[in-house]
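Novice: The following block contains a protein sequence and its predicted model.
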Amino acid sequence: MKLKYIYHSGFLIEFDEKNIIFDYYKGDIPYIDSEKKLYVVSTHSHRDHFNENIFEMFKDFKNAKYLLSDDIEIEEREAICFLEGRKKYCIDDLEIETFESTDLGIAILITTEGKTIYHGGDLNWWTWHGYETQEEYDSMTERFFNEMKLLKNREIDLAMVALDPRQGDRYDWGLKYFIESTKTKYIAPMHLWDKYEFIDKFKEDNKELLEDIEIIDTHKTAANHFEI
């Protein structure tokens, strides 16, 4: 399995028999074998996670399917599967479990070809010091913890999770809690708004927590790839 970063929260995951693209909205698409199965996942309709042009971009792929959160308003077609939060699906040889976002749409866990991968979409502990009431903080925290309970002790090979510098000193709360809740081998931070230096900051701030986990320098996999 190979990971290639596209942009923001967008990734290409290459398997032996298929490719999966997550949350493409802009950036250069790496070469993709059009003869292999292609699954295009969009976790929600926010403009930094979904681009309606994906249907035109991959129209020449013989075996392309689109796995879209059901908040995305678009005309139904044969190749589209709409996904709800907190559901399980079997699509071809993909075993899929979804979770409810703390913002919009879904997070998604996919098992295929002996690997389990997770893309968090906008499921994160979105808390903003000085910009929320206690009631808003408590509601967000409860919603986030409820989804993390569903992921408790899950064995995950690769997780793509938000690490958002806009949250100030709380930039890493969600990712830290995700790591503490799951048994994840590799983490690819995303949603960084081009501030990739926060990956190094996260590593420096959380050395003990990360002793048994590899944090991928996400942006460095764009030109090459990271093999898992």
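Specialist: Noted; the coordinates are in hand.
Novice: When you work out contacts or count neighbours from here on, use the C-alpha atoms and nothing else.
Specialist: Noted.
Novice: could you pull out the strands for this structure?
Specialist: Using DSSP state E, the strands assigned to the chain run over residues 2-7, 10-14, 18-22, 37-42, 64-69, 80-83, 88-91, 94-100, 106-112, 115-119, 155-162, 183-190, 214-215, 226-227.
Novice: contacts for the biggest helix by length in the chain?
Specialist: Longest helix in the chain, counting residues (DSSP state H): helix 134-150. For helix 134-150, contacts defined as C-alpha atoms under 8 Å, 6 or more residues apart in numbering pick out 99-100, 102, 123-127, 178, 181.
Novice: Use this one as the comparison:
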Amino acid sequence: MSGTVFHVEPGKEYDLADGSGRPIRLTTLKSTDEGVACLLDYLGKRIYHAGDLNHWVWKEEPEEYNKAMTEAYRKQMHRLEGLVIDLAFVPLDPRQEEYYSMGLEGLLKKARVKRVFPMHFGRNFWVIGQYREERAGSLGETVLMEIRQAGQVWEIDL
């Protein structure tokens, strides 16, 4: 599979293999903005990358827009219901103001997430600490990875 690039569609499953022939399953979800979200199953582990799939609710948008966004987001989260996710990358976007954590909260209500890396916060690293202070109870056993600077590197045993 090295060097192979292929186009994926939302709402599909792809059975792939690594260079040794070990199976990789890629499941795509429809984004609520651009592209797809990806759920990767490999060697008994599951990684979720939300991409632009988020509960994009904004104060300045009309109520109809926010309702449609909520419905679209919930429809995709339903596909993750009951799953155990070893590592997730999920938006935590301070531009959404008081709605900044709705996407992460929605995922945590549907799936058991072991570790989550927030994303979509630009250089507003403070939003991770704010979430931890305001919503720590929502995390349960989920480890919220603390990002403090651009280029930070982790070694994680899944």
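Specialist: In hand now; what should we look at? Please read these numbers as outputs of a predicted model, since none were measured by experiment.
Novice: Would you format the strands of the first structure as a markdown table with mean neighbour count included?
Specialist: Formatted as a markdown table, those follow (neighbours: other C-alpha atoms under 10 Å):
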| stretch | mean neighbour count |
| --- | --- |
| strand 2-7 | 23 |
| strand 10-14 | 23 |
| strand 18-22 | 21 |
| strand 37-42 | 23 |
| strand 64-69 | 22 |
| strand 80-83 | 18 |
| strand 88-91 | 13 |
| strand 94-100 | 19 |
| strand 106-112 | 22 |
| strand 115-119 | 20 |
| strand 155-162 | 22 |
| strand 183-190 | 21 |
| strand 214-215 | 16 |
| strand 226-227 | 14 |
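Novice: Now the spatially most central residue of the first structure: closest residue in space that isn't a chain neighbour?
Specialist: Nearest residue to the geometric centre of the first structure (C-alpha atoms, centre = their mean): His119, 2.3 Å. Closest residue to His119 of the first structure apart from its sequence neighbours, by C-alpha to C-alpha, 6 or more residues apart in numbering: Met160 at 4.8 Å.
Novice: what's the counterpart of that neighbour in the second structure?
Specialist: Aligned by TM-score structural alignment, Met160 of the first structure pairs with Phe89 of the second structure.
Novice: before we move on, back to that, closest to Ile108 of the first structure among the contacts of helix 134-150 of the first structure?
Specialist: Phe99 (6.3 Å; C-alpha to C-alpha).
Novice: residue in the second structure matching Glu208 of the first structure?
Specialist: By TM-score structural alignment, Glu208 of the first structure lines up with Gly137.
Novice: From Val5 of the second structure, how far off is that match?
Specialist: According to C-alpha to C-alpha, to the nearest Å, Gly137 of the second structure and Val5 of the second structure sit 41 Å apart.
Novice: Please identify the residue in the second structure that aligns with Glu113 of the first structure.
Specialist: When the second structure is aligned by TM-score structural alignment, Glu113 of the first structure is paired with Leu43.
Novice: Tell me how many other residues surround its match.
Specialist: Per other C-alpha atoms under 10 Å, the neighbour tally for Leu43 of the second structure reads 9.
Novice: ok, now how distant is Asn206 of the first structure from Phe226 of the first structure?
Specialist: Where Phe226 of the first structure is concerned, Asn206 of the first structure sits at a distance of 22 Å (C-alpha to C-alpha).
Novice: Likewise for Ala64 of the first structure?
Specialist: Taking C-alpha to C-alpha, one finds Ala64 of the first structure at 24 Å from Phe226 of the first structure.
Novice: Same check on Lys207 of the first structure?
Specialist: From Lys207 of the first structure to Phe226 of the first structure the distance is 21 Å (C-alpha to C-alpha).
Novice: can you check Gly174 of the first structure too?
Specialist: 23 Å.
Novice: try Ile215 of the first structure
Specialist: Following C-alpha to C-alpha, the distance that separates Ile215 of the first structure from Phe226 of the first structure is 11 Å.
Novice: can you check Ile91 of the first structure too?
Specialist: Distance from Ile91 of the first structure to Phe226 of the first structure, by C-alpha to C-alpha: 26 Å.
Novice: wait, what's in contact with the closest residue in space to Phe202 of the first structure that isn't next to it in sequence?
Specialist: Spatial nearest neighbour of Phe202 of the first structure, chain neighbours left out: Asp172 (7.0 Å); criterion: C-alpha to C-alpha, 6+ apart. Neighbouring residues of Asp172 of the first structure by C-alpha under 8 Å, 6+ apart: 163-164, 202.
Novice: what does Leu53 of the second structure give?
Specialist: Per C-alpha under 8 Å, 6+ apart, neighbours of Leu53 of the second structure: 30-34, 36-37, 73.
Novice: so what corresponds to it in the first structure?
Specialist: Checking with TM-score structural alignment, Leu53 of the second structure has Leu123 as its match.
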